[in-house]
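Enquirer: Sequence and predicted model, in that order:
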Amino acid sequence: MTTPEQAAARLVPPRVILTDGVYEAVKTLIMDGRIPPSARVNMDQLARALKVSATPLREALARLESEGLVTKEPLRGYSTTPLLTRTEFDDLYELRRLVEPALAASAATRASPEDHLELAAEIARCPDAPPELGDYRTYRALFEHDVRLHDLIARIAGNQVARQALRRLHSHLHAFRLHGGNRSGDCTRAEHGEIVDAVCLGDPHAAASAMSAHLRTARHRAPPFQD
């Protein structure tokens, strides 16, 4: 069986030792469960596997802490966070269903022609869905599009408090850790397109409805919890 350290060594190209590369490598290990939930991160071993010094690794872990993937405890260092419980996962999506339809409606009334172009460009950037179940790297482009699109709508809506709150939820990351990749990419593209169409038409009711439907189906697409 491949150890986390062996897997980590393959994730950073030789001689390309950048903080971003280290961040993506450690994030991939966590998202794919190579570093399991609730596990202590052995910085010495990980630094050796990635062939980096402690400084870029610490910077990467600080970024991952802001995303809720690791926590830091005094005198103990970093550990990966536990998986969400069924209740926590449902509560996360319930909060999104309360907030994001209102943001979509607001975006529909506030969006400028420049915003319309930016929304259309983001839809055009949506990658094809991977044909098979895959690891985090397989789904990374689709996840990043998802994050950008939802953040863009919140930005256009003009509610910075709600935007920052949604950023802190990191629901996409938690969903992947719980359930892994799935074949929902084509559905995501279509649902995002309906939201953007409504926003660009200036129809707040349709925008809110499309966002509500998207969040509802996104939650139901996740496989059931194993009790």
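Expert: Nice, I can see it.
Enquirer: C-alpha from now on. contacts and neighbour counts both.
Expert: Will do.
Enquirer: can you give me the strands in the chain?
Expert: 70-73, 77-80 (DSSP state E).
Enquirer: Including mean neighbour count and distance to residue 51, could those go into a markdown table?
Expert: Converted to a markdown table, the strands of the chain look like this (neighbours: other CA atoms under 10 Å; distance: least, CA to CA, whole Å):
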| stretch | mean neighbour count | distance to residue 51 |
| --- | --- | --- |
| strand 70-73 | 17 | 21 |
| strand 77-80 | 19 | 19 |
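Enquirer: what comes up buried for stretch 20-35?
Expert: 21-35 (16 or more other CA atoms under 10 Å).
Enquirer: How about stretch 102-116?
Expert: So stretch 102-116, judged by 16+ other CA under 10 Å, has buried residues 102, 103, 104, 105, 106, 107, 108, 109, 110, 111, 115, 116.
Enquirer: Out of these, the closest to residue 77 would be?
Expert: residue 103 (38.0 Å; CA to CA).
Enquirer: So which of the buried residues of stretch 102-116 are in helices?
Expert: The helices, defined by DSSP state H, take in 102, 103, 104, 105, 106, 107, 108, 109, 110, 115, 116 from these.
Enquirer: Put this next to the previous one:
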Amino acid sequence: MTQATPRGRARPARRLTLTEDVYETIKTLVMDHVLPPSERVNIDALARELDVSPTPVREALARLEADGLMHKRPLVGYTTTPLLTRAEFDDLFDVRLLLECAAAARAAANASADDRMRISTETNASVGVEAGDGYRRHAAFTAQDARFHDLITEVAGSPLLRDAITRLHAHLHLHRLYFPVAQATDTITEHQHIAAAIALGDPDAAAAAMRDHLTASRQRHLPAFDQMPPEDGPATAV
């Protein structure tokens, strides 16, 4: 994948798998704040910088809008979304606690033997945080984290519940805000507790394990707000 240079400029995208490469490149620029929050995106300028036509850039921006990382407004075009405020951060976790604990309980009640195996396999996948700086170092970890939570909602068996959780785009919003590198192994351990409760077919234990995980995750992300008043937004970002 194409990566931003140390000076924050984007290298030209490779011609192989062009559409995906442009998407991942722009996504990285957003996650690393090279394209700052609430910044208007100039499609033609970005296409020149990536050495591609505007078409794959537009396609990438449309996907990023679906990811919750871009807004599109008539006569204005695309702008990057703002970072979560402290109030939005708290609201996000309150909603996650309501939805994802219910999803974990339903998954424990509904999981087939194959479902339990898939959850166990995803939980035990060896994905860590790489050396280096910025989003690229934890992109694989973020994707695996999101896959685990999505699999729980899939197994829960409620398309409406899964859609509501997916639309939060929680992992991208949180890891754009701040990534708690030192506690990555804690996340893996917490996922294992959730998976174990689902494997046992214990809805109460699965909901409790998910609640413990989300409560701990909330605490891990709070350093983003330590240096500024809540209304001013996060002080730290990856």
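Expert: Great, that's in hand. Just so it is clear, the structure is predicted and the values come from calculations on it, not from any experiment.
Enquirer: What value does the TM-score take for this pair?
Expert: Here the TM-score for the pair of chains, by TM-score structural alignment, normalised by the length of structure 1, is 0.92; 223 aligned residues with a CA RMSD of 2.0 Å.
Enquirer: before we move on, the earlier item: possible to save the strands of structure 1 as TSV with distance to residue 138 of structure 1?
Expert: TSV is the format used below for the strands of structure 1 (distance: least, CA to CA, whole Å):
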stretch	distance to residue 138 of structure 1
strand 70-73	22
strand 77-80	22
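Enquirer: Which positions in stretch 162-180 of structure 1 come out as buried?
Expert: Buried residues in stretch 162-180 of structure 1, defined by neighbour count with 16+ other CA under 10 Å: 162-163, 166-167, 169-171, 173-178, 180.
Enquirer: again with stretch 188-198 of structure 1
Expert: 188, 189, 191, 192, 193, 194, 195, 196, 197, 198.
Enquirer: and the gap between the closest residue in space to residue 221 of structure 1 that isn't next to it in sequence and residue 191 of structure 1?
Expert: Nearest non-adjacent residue to residue 221 of structure 1, counting by CA to CA, 6 or more residues apart in numbering: residue 184, 7.2 Å away. Applying CA to CA, to the nearest Å, the value for residue 184 of structure 1 to residue 191 of structure 1 is 10 Å.
Enquirer: and what of residue 180 of structure 1?
Expert: Taken as CA to CA, the span from residue 180 of structure 1 to residue 191 of structure 1 is 20 Å.
Enquirer: Residue 41 of structure 1 now?
Expert: 38 Å.
Enquirer: again, but for residue 8 of structure 1
Expert: From residue 8 of structure 1 over to residue 191 of structure 1 (counting by CA to CA), the distance is 35 Å.
Enquirer: related to what we said a few turns ago, out of the buried residues of stretch 162-180 of structure 1, list just those in helices.
Expert: Those of the buried residues of stretch 162-180 of structure 1 lying in helices (DSSP H): 162, 163, 166, 167, 169, 171, 173, 174, 175, 176, 177, 178.
Enquirer: and residue 226 of structure 1, how many residues sit next to it?
Expert: 5 (other CA atoms under 10 Å).
Enquirer: Stretch 61-76 of structure 2 aligns to what range in structure 1?
Expert: Using TM-score structural alignment, stretch 61-76 of structure 2 corresponds to residues 61-76 of structure 1.
Enquirer: Any buried residues in that stretch, and which?
Expert: So stretch 61-76 of structure 1, judged by 16+ other CA under 10 Å, has buried residues 61, 62, 63, 64, 65, 67, 68, 69, 70, 71, 72.
Enquirer: got the end-to-end distance for it?
Expert: Start-to-end, stretch 61-76 of structure 1 (CA to CA) is 14 Å.
Enquirer: Check stretch 108-118 of structure 1 too.
Expert: Note: stretch 108-118 of structure 1 ends 14 Å apart using CA to CA.
Enquirer: what's the answer for stretch 126-133 of structure 2, then?
Expert: Start-to-end, stretch 126-133 of structure 2 (CA to CA) is 20 Å.
Enquirer: any idea how far residue 12 of structure 1 is from residue 73 of structure 1?
Expert: 27 Å.
Enquirer: Likewise for residue 66 of structure 1?
Expert: Taking CA to CA, one finds residue 66 of structure 1 at 22 Å from residue 12 of structure 1.
Enquirer: what does residue 178 of structure 1 give?
Expert: For residue 178 of structure 1, the distance to residue 12 of structure 1 - CA to CA - is 25 Å.
Enquirer: now swap in residue 213 of structure 1 and tell me
Expert: From residue 213 of structure 1 to residue 12 of structure 1 the distance is 39 Å (CA to CA).
Enquirer: more crowded one of those two?
Expert: Legend: neighbour count by other CA under 10 Å for residue 213 of structure 1 and residue 12, higher for residue 12 (22 against 16).
Enquirer: roughly how far apart are residue 58 of structure 1 and residue 23 of structure 1?
Expert: With CA to CA as the criterion, residue 58 of structure 1 and residue 23 of structure 1 are 9 Å apart.
Enquirer: Tell me where structure 2 has helices.
Expert: 18-31, 43-50, 54-66, 86-110, 113-123, 139-156, 159-166, 170-177, 184-199, 203-221.
Enquirer: Give me the buried positions along the last one.
Expert: If you call a residue buried by 16+ other CA under 10 Å, then helix 203-221 of structure 2 has these buried ones: 203-214, 217-218, 220-221.
Enquirer: circling back to that earlier point, taking the buried residues of stretch 20-35 of structure 1, tell me the two that lie furthest apart.
Expert: Every pair of these checked by CA to CA; the farthest is 21 and 33, at 18.4 Å.
Enquirer: Would you mind listing the residues in contact with residue 168 of structure 2?
Expert: By CA atoms under 8 Å, 6 or more residues apart in numbering, the residues touching residue 168 of structure 2 are residue 92.
Enquirer: Mind doing that once more with 10 Å?
Expert: 67, 68, 92, 95, 96 (CA atoms under 10 Å, 6 or more residues apart in numbering).
Enquirer: Just the residues contacting stretch 53-66 of structure 2, thanks.
Expert: Residues contacting stretch 53-66 of structure 2 (CA under 10 Å, 6+ apart): 18-27, 30, 41, 43-48, 50, 67-72, 78-81, 167, 169.
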